[in-house]
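Asker: coordinates for the following, if possible.
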Amino acid sequence: MKPLIHVIAAARPNFMKVAPLVRALRAEKWCETELVHTGQHYDAAMSDAFFRDLSIPKPDHHLEVGSGTHAEQTAGVMVAYEKVCLARRPDWIIVVGDVNSTAACALVGAKLCIPVAHLEAGLRSGDRTMPEEINRVVTDSIADLLWTPSPDGDENLAREGRAQCVERVGNIMIDTFEMLRDRIEAARSYEAHDLTREGYGVVTLHRPANVDDRDTLTALVDGLVSVAAETPLVFPIHPRTRKMLTTFGLLDRLEAAPGMILTEPLGYIDFMGLVTAARLVITDSGGVQEETTYLGIPCLTLRPNTERPVTITQGSNRLVAPSDLSSAAHAALATGRRTAPPPALWDGQTAARVVASLKRRIVGAAAGTEALTA
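Answerer: From the prediction side, this is the model:
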């Protein structure tokens, strides 16, 4: 019987990371791959659009966990996923990123003594107030195989005594982009808003630290309005952000601001169609920092820290406080795009390296066992 591999997906960032990996694994004849969707991302419109855009197959298991507190989500995923594993035990579990489902499924695997591999391991912001940071630390402490995207990940894990489990494979997000580059460029998403290449900026905003506090969100709206007066800004508004803008009475101001273009959340193709042709990106997202670094697009990250420091040291990303957004944006617009090469192994071949790494462990271990028993 072929070894069974579970690939876990939970939220939109996961979808982008598992798409090229599931495709690569299902092209292999030595293993069987099942996709497990925990349902942590429960907005059907946003979730289904990403599945369509990324050509992700229908999940083999849908846990339908939905919303809740961090504890409720984590516990719900553990209970539901344990049942899946007990019904048919996988040989390996692959978790990605840093959402609650990542830590939850890793815990299930560890407690059932099923090997766990963590893709995008070793990222650290140093900020334990971020739920994602807790998920990263927990997952990396119990996973059996740690696939890192960059040298800083290796160094973080070495400091934590996990160097023996590390294998650097590169950035899976770039695989997704390159897999869909032709469709992204053909989309020309900016034309739907009567914009021209490098004649606008893109905004994403959703982190609680930015949108749940009235004063912080007001400062961000002030900055965005100022930037939009210089260059148009396309702002696909996350449901959480729209809710808080409305609650604080700020949505009307954005809607009336010259140069501000507000949209509903976008699928991956349309969103990246905007990003690739943008002059500037303003975000508090993790993945967008990587994509803009790969493309050399100035990126202002509205956070005091980042778990992806390579996007600053080798990329086009800068950390910006809400109060400094306007001046930082004006400076970035004057500087323009960066032409330096992306970090090593950010080349669209990460999924192939992941598959090769897993095959060495599974097929190689099986061959060694057969030799010993022959």
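Asker: from here on, just use CA atoms for contacts and neighbour counts.
Answerer: OK.
Asker: roughly how far apart are Gly161 and Trp147?
Answerer: 15 Å (C-alpha to C-alpha, to the nearest Å).
Asker: name the residue in the two with the higher neighbour count.
Answerer: Taking other C-alpha atoms under 10 Å, Gly161 and Trp147 do not tie; Trp147 has more neighbours (26 against 11).
Asker: where does the more buried one fall, secondary structure wise?
Answerer: strand 145-148 (DSSP states H and E).
Asker: what's that strand in contact with?
Answerer: With contacts defined as C-alpha atoms under 8 Å, 6 or more residues apart in numbering, strand 145-148 is touched by 115-123, 140, 154, 165-171, 354.
Asker: what do you get if the cut-off is 6 Å, keeping everything else the same?
Answerer: Ala117, His118, Leu119, Glu120, Ala121, Cys165, Val166, Glu167, Arg168, Val169 (C-alpha atoms under 6 Å, 6 or more residues apart in numbering).
Asker: and those residues, which of them are in strands?
Answerer: Judged by DSSP state E, the subset of these located in strands is Ala117, His118, Leu119, Val166, Glu167, Arg168.
Asker: same list, those residues, but as JSON lines with neighbour count please.
Answerer: Below are those laid out as JSON lines (neighbours: other C-alpha atoms under 10 Å):
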{"residue": "Ala117", "neighbour count": "26"}
{"residue": "His118", "neighbour count": "26"}
{"residue": "Leu119", "neighbour count": "28"}
{"residue": "Val166", "neighbour count": "21"}
{"residue": "Glu167", "neighbour count": "19"}
{"residue": "Arg168", "neighbour count": "22"}
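Asker: would you map the strands across the stretch 1-150 of the chain?
Answerer: 4-9, 32-37, 61-62, 92-96, 116-119, 145-148 (DSSP state E, counting those that start in this stretch).
Asker: TSV for the ones you listed, including distance to Glu307?
Answerer: Formatted as TSV, the strands of the stretch 1-150 of the chain follow (distance: least, C-alpha to C-alpha, whole Å):
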stretch	distance to Glu307
strand 4-9	20
strand 32-37	25
strand 61-62	29
strand 92-96	15
strand 116-119	14
strand 145-148	12
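Asker: here is the second sequence; please produce its structure so I can put it next to the first one:
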Amino acid sequence: MKILTVVGARPQFIKASMLSKAIKAQSKIEEIMVHTGQHYDHNMSTIFFDQLKLTKPDYYLGIGSGSHGEQTAKMLFELEKIMLSVQPDIVIVYGDTNSTLAGSIAASKIHIPIAHVEAGLRSFNKKMPEEINRIITDHLSHLLFCPSKTAIHNLKQEGIDKEVYLTGDIMYDAVIHFKDPAIQQSTILNDLSLTAGNYFIATVHRAENSDEPERLKQILTAFQRLDKTIILPLHPRTKNKIQHFKLDHFITSSHIKTIDPVNYFDMLALVSQAKAILTDSGGLQKEAYMLRIPCITLREETEWIETVQTGWNHLAGYKTNQILDKVNHLKLPQYSPSIFGDGRTAHVIHNILLHSF
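Answerer: Purely as a prediction, here's the structure:
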């Protein structure tokens, strides 16, 4: 059996590393990996292959940044050529990026079955490009691997009920596998003069926040008014927007430490020892829950509704006062159910693939 895996962004590298490990433990599946190059910064791309001990991709497209249409079109063109050449039995895509969309459309046009890892997620906000990507991918996919019961329910509401599997979340596999090595090997807390439990991690990168000057200003004002150290890894796109909107002065306070995007081990070390997370990232909301770190989400909705229901995640939106209110009233919940499986999602997916083709 031959599978073609399409990745292009940091979370996809992490998820793919776990399934690749499960595949390599067997000899019945040949995996061919394509890296679209959607993330091309060293700390957001190449280094992950080294840290996660991923085999270097068989194909690197080097697409880079661009508008959604330009980026997706370039990927479609290149991926179709590769798929026609490789003739895989199935194409595997992860998550909700433009790489996910391009991989699923390219495969569907030439009648190659698609497996979607992290299927069924919905924010119900179609202004988010990620929402469009995940809806289209789910409706094109032949195998749908869902991280939670909510995801299965969402698919059923859209009439998708065949070849839908509750597998757990493959990111949980990675958190369990890499947490201890990350804490042991990373020096970032010492490098930044941090004490465990005495700082916040903040990230802002969603277009709905970073592209809107008033929203971005309100979020940065909240960071400015907090009285605890904030580590703010600045996504290149967000950094450019802050400069463009002339909001630099909001992040010059002594308690705000802006840093370049960090590698997975450093980020895992930072998140696992933080007091709380402030983010608009879907992946970080989920990782915070897995690590039992409170999260304040800088959006009005989330795909990970279970994390809100358990009290570990709080929707604050973008307004300064609402963010500060959520921070000031943070409490550690008493209950943290295993909503993302048992850390063996990669093995579950691997076995389904083996028995499906």
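Asker: hang on, the earlier thing: following the strand holding Trp147 of the first structure, which helix or strand comes up?
Answerer: Following strand 145-148 of the first structure in sequence order, the next helix or strand is helix 151-159 (DSSP H and E).
Asker: what residues of that next one count as buried?
Answerer: For helix 151-159 of the first structure, a neighbour-count test (16 or more other C-alpha atoms under 10 Å) marks Asp152, Gly153, Asp154, Glu155, Asn156, Leu157 as buried.
Asker: now the counterpart of the fourth one in the second structure: closest residue in space that isn't a chain neighbour?
Answerer: When the two structures are superposed using TM-score structural alignment, Glu155 of the first structure falls opposite His153 in the second structure. The shortest distance from His153 of the second structure to any non-neighbouring residue, by C-alpha to C-alpha, 6 or more residues apart in numbering, is to Gly120 (7.8 Å).
Asker: one more: Met272 of the first structure?
Answerer: Sequence neighbours aside, Ile184 is the residue nearest to Met272 of the first structure in space, at 6.3 Å (criterion: C-alpha to C-alpha, 6+ apart).
Asker: remind me what the host helix or strand of the one you found packs against, helices and strands.
Answerer: Take DSSP H and E as the rule and Ile184 of the first structure turns out to sit in helix 181-187. With contacts defined as 3 or more C-alpha pairs under 6 Å, 6 or more residues apart in numbering; DSSP states H and E, the packing partners of helix 181-187 of the first structure are helix 268-276.
Asker: with the contacts of strand 145-148 of the first structure in mind, which one is nearest to Val275 of the first structure?
Answerer: Val275 of the first structure has its nearest neighbour among these in Glu120, at 22.3 Å by C-alpha to C-alpha.
Asker: residue contacts, the counterpart of the closest one in the second structure?
Answerer: The alignment partner of Glu120 of the first structure in the second structure, by TM-score structural alignment, is Glu118. By C-alpha under 6 Å, 6+ apart, the contact list for Glu118 of the second structure reads Gly95, Phe145, Cys146, Pro147.
Asker: mind redoing it with 10 Å?
Answerer: 15, 93-96, 134, 138, 144-148, 151, 166-171 (C-alpha atoms under 10 Å, 6 or more residues apart in numbering).
Asker: report the contact partners of the counterpart of Glu28 of the first structure in the second structure.
Answerer: Matched to the second structure by TM-score structural alignment, Glu28 of the first structure sits across from Gln26. Shown in contact with Gln26 of the second structure (C-alpha under 10 Å, 6+ apart): His350.
Asker: distance check, Gln26 of the second structure against Leu19 of the second structure.
Answerer: With C-alpha to C-alpha as the criterion, Gln26 of the second structure and Leu19 of the second structure are 11 Å apart.
Asker: pull up the overlap in contacts between these two.
Answerer: Counting by C-alpha under 10 Å, 6+ apart, the residues touching both Gln26 of the second structure and Leu19 are His350.
Asker: could you find the closest non-adjacent residue to Asn156 of the first structure?
Answerer: Nearest to Asn156 of the first structure is Gly122, by C-alpha to C-alpha, 6+ apart, at 5.8 Å.
Asker: name the single longest helix found in the second structure.
Answerer: Assignment by DSSP state H gives helix 68-86 as the longest helix of the second structure.
Asker: so that helix matches what in the first structure?
Answerer: Going by TM-score structural alignment: helix 68-86 of the second structure matches residues 70-88.
Asker: pull the residues that contact that stretch.
Answerer: 4, 6, 8, 10, 36-40, 61-69, 89-91, 93, 99-109, 111-112, 114, 131.
Asker: can you put the buried residues of helix 151-159 of the first structure in TSV and add distance to Glu255 of the first structure?
Answerer: Output for the buried residues of helix 151-159 of the first structure, formatted as TSV (distance: C-alpha to C-alpha, whole Å):
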residue	distance to Glu255 of the first structure
Asp152	41
Gly153	41
Asp154	44
Glu155	45
Asn156	43
Leu157	45
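Asker: which of those residues lies closest to Ala331 of the first structure?
Answerer: The shortest approach to Ala331 of the first structure among these belongs to Asp152, at 27.8 Å (C-alpha to C-alpha).
Asker: wait, that closest one sits on Val166?
Answerer: No: with contacts counted by C-alpha atoms under 10 Å, Asp152 of the first structure stays clear of Val166, the gap being 11.8 Å.
Asker: between those two, what contacts are shared?
Answerer: The contact lists of Asp152 of the first structure and Val166 share Gly122, Ala158, where a contact means C-alpha under 10 Å, 6+ apart.
Asker: give me the neighbour count for the closest residue to Arg122 of the second structure other than its chain neighbours.
Answerer: Leaving aside its chain neighbours, Arg122 of the second structure sits nearest to Glu303 (5.1 Å; criterion: C-alpha to C-alpha, 6+ apart). The local packing of Glu303 of the second structure (other C-alpha under 10 Å) involves 20 other residues.
Asker: quick revisit: list buried members of the contacts of stretch 70-88 of the first structure by neighbour count.
Answerer: Buried by 16+ other C-alpha under 10 Å: 4, 6, 8, 10, 36-40, 61-66, 89-91, 93, 99-109, 114, out of these.
Asker: restricted to helices, list these.
Answerer: Using DSSP H, those in helices are Asn100, Ser101, Thr102, Ala103, Ala104, Cys105, Ala106, Leu107, Val108, Gly109.
Asker: sounds good, over and out.
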